[in-house]
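In: starting from these lines, generate the structure:
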Amino acid sequence: MNYKNKTQRVTWMFRELQEGKILKKKELALQFNVSLKTIQRDIDELRSIFGEDYSPYHLVYSKAQGGYVLDAETTDILNEQEILATLKILLESRAFLKEEMKAILKKMYRHLPRERQRMIDAYVSNEMHYYVELTHRSSIMDKVYELAEASRGKQAVMIMYKKEHEPEAKAYHIEPLGVVFSEFYFYVIAESHNPERPHPVAYRIDRIEHIHCKQRFERSETQRFEESKFQQRIHFMHTGEVAVVKLRFSGTSPEAVLDRLPTGKIIKREASAVIIEAEVYLRGIEMWLLSQGENMEVLAPASLRKRMQERAEKLVNLYK
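Out: As a prediction, the model looks like this:
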């Protein structure tokens, strides 16, 4: 190579360092047909680049290796174990379009040397090949960000929202409280001004066709929406009345139930069952309880127990 241009040399050395290579001054001077002083100036340039606040790397001289290498502050960058685990979660979520997932993979790979990139790619390439997009097949990243910003800035918005079985989108004026992800989809949670349904309302973001920000709305700190607390209570994004339920579980894994009910706790142990108490949104918990079959009995509240009895009778009649 006969790179007389400084930018060409520095770019080439930058790529070599990112791939875990060692830069040796004498070899570089011969390779580029320039002086040692020129190479030193190039190295000083690289040192300033990697010394920026946003870079987790530092360019250092290694006596043991006889050249300049990148020293990573490993606590500030993703390692291969973290990248693999995160990619598995993203692929399983199916939250993004296939091309968006490919772009995310490519960006995450940049945290690793080239040979480690190939190893991680071998673990996920088959899943990526057979990746199935959700049926709405729409990009929602910009909408998620815009609604999150509106929530943070306490901005009311007008959305054009199309429900699944309706022919056209309708206008809704909402006060966004926060954005959450659950069961494949992103949702914007909004304040309800319906006195008959005072609980928050969830709108699937992929069904929003247009967003128009309007004036600010007032919300005190005592009314602050907490996404994590909301998600601990909700199932399948159905809200409804918040209530404390008491359940008898006779299945094999109480741990799995508690993972599904983050607010839950075992209040009593019986010979072949446990009694669990949890604070939940009632509409959503009904759907999940049905999936537990005969392993789960609702003890309280009485209204939920009656509702589950009615559902069970309908199921029996369906299979007669």
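In: contacts and neighbour counts: CA atoms only from here.
Out: Will do.
In: just give the closest residue to Thr38, not the sequence neighbours.
Out: Computed as C-alpha to C-alpha, 6 or more residues apart in numbering, the closest residue to Thr38 that is not its neighbour in sequence is Ala29, at 7.9 Å.
In: one more, so I can put them side by side:
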Amino acid sequence: MKTKIPIKIEYSGKGGTKSALILPFAILFHEYYFYITSYKFENEEWVSRTYRLDRIESISNADGKEIVKAQAFFHKYPSPSLIRDQVIMMFSGEPYLIRLKIVDKTITEYLKDALPTLQVVDEEEAIYEIRTSGVEGIQLFLRRYGSQVEFVSMTELNTGDNEG
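Out: Down below sits the predicted model:
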């Protein structure tokens, strides 16, 4: 971001919606979310702060003139959370249904949190499935767990786009 002009955001966080005067300097991606890293004017000085992009409700100039009604924009297009939940580690592609066996059950809760669309197929056998966009991202993500997670099946979902 080249322009160094402070903006005012309305941000929905744990304590409700709050206003912040910020000077953005980077957009980052981490664990399924985009963040805007900025300096926030707080207690008469600029301090570094990070905000989740999907929680910004509106953006205005420092005088309060609204530039973007973020929530209105997001409602016109597919839900960012829907897209985020199916795009793993910034890889996308054709839709797949992937079945996994979680061998080490101690990581089950972490995987459920990290992969929001993970669904139980057979709890006793620890079989789960997830819908993804492409397979590279989920393969890369699960590789860090080695033998703790096994792929059972990968099925490309027919979207009907290839029918002629």
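In: do you know the score for how well these two fit?
Out: Taking TM-score structural alignment, normalised by the length of structure 2 as the basis, the two superposed chains have a TM-score of 0.51; 108 aligned residues with a C-alpha RMSD of 4.0 Å.
In: give the next helix or strand downstream of the helix or strand where the residue nearest to Thr38 of structure 1 lies.
Out: Under the criterion DSSP states H and E, the helix or strand holding Ala29 of structure 1 is helix 25-32. On the C-terminal side of helix 25-32 of structure 1, the nearest following helix or strand under DSSP H and E is helix 36-50.
In: what span of structure 2 lines up against that following helix?
Out: Structural correspondence for helix 36-50 of structure 1: none found in structure 2, per TM-score structural alignment.
In: and that helix, what does it pack onto?
Out: For helix 36-50 of structure 1, the contact count by 3 or more C-alpha pairs under 8 Å, 6 or more residues apart in numbering; DSSP states H and E identifies helix 6-18, helix 25-32, strand 57-62 as packing neighbours.
In: what's that helix in contact with?
Out: Residues external to helix 36-50 of structure 1 that are found in contact with it (C-alpha atoms under 8 Å, 6 or more residues apart in numbering): 6, 9-10, 14, 25-26, 28-29, 56-59.
In: between helix 25-32 and that helix, find me the angle.
Out: Computed by axes from the mean of the first three to the mean of the last three C-alpha atoms, to 10 degrees, the angle separating helix 36-50 of structure 1 from helix 25-32 equals 100 degrees.
In: any idea of the angle helix 36-50 of structure 1 forms with strand 57-62?
Out: Counting by the same axes, to 10 degrees, helix 36-50 of structure 1 points 140 degrees away from the direction of strand 57-62.
In: give the buried residues for helix 36-50 of structure 1.
Out: Buried positions in helix 36-50 of structure 1, judged by neighbour count with 16 or more other C-alpha atoms under 10 Å: 38-39, 42-43, 46-47, 49-50.
In: quick one on the thing from earlier: what's the most buried one of the helices and strands packed on helix 36-50 of structure 1?
Out: The highest mean neighbour count among the helices and strands packed on helix 36-50 of structure 1, using mean count of other C-alpha atoms under 10 Å, belongs to strand 57-62: a mean of 17.
In: run the chain-centre distance for that strand.
Out: Offset of strand 57-62 of structure 1 from its chain centre (C-alpha atoms, centre = their mean, to the nearest Å): 33 Å.
In: what range does the next helix or strand after that strand cover in structure 2?
Out: Beyond strand 57-62 of structure 1 on the C-terminal side, the first helix or strand identified by DSSP H and E is strand 67-72. The alignment of strand 67-72 of structure 1 onto structure 2 (TM-score structural alignment) finds no residues at all.
In: run the angle between strand 67-72 of structure 1 and helix 6-18 for me.
Out: Between the direction of strand 67-72 of structure 1 and that of helix 6-18, the angle (the same axes, to 10 degrees) works out to 60 degrees.
In: mind giving me the packing neighbours of strand 67-72 of structure 1?
Out: For strand 67-72 of structure 1, the contact count by 3+ C-alpha pairs under 8 Å, 6+ apart identifies helix 6-18, strand 57-62 as packing neighbours.
In: tell me which residues touch Glu66 of structure 2, please.
Out: Per C-alpha under 8 Å, 6+ apart, neighbours of Glu66 of structure 2: 58-60.
In: ok, it to Ile7 of structure 2 distance?
Out: As defined by C-alpha to C-alpha, to the nearest Å, Glu66 of structure 2 lies at a distance of 10 Å from Ile7 of structure 2.
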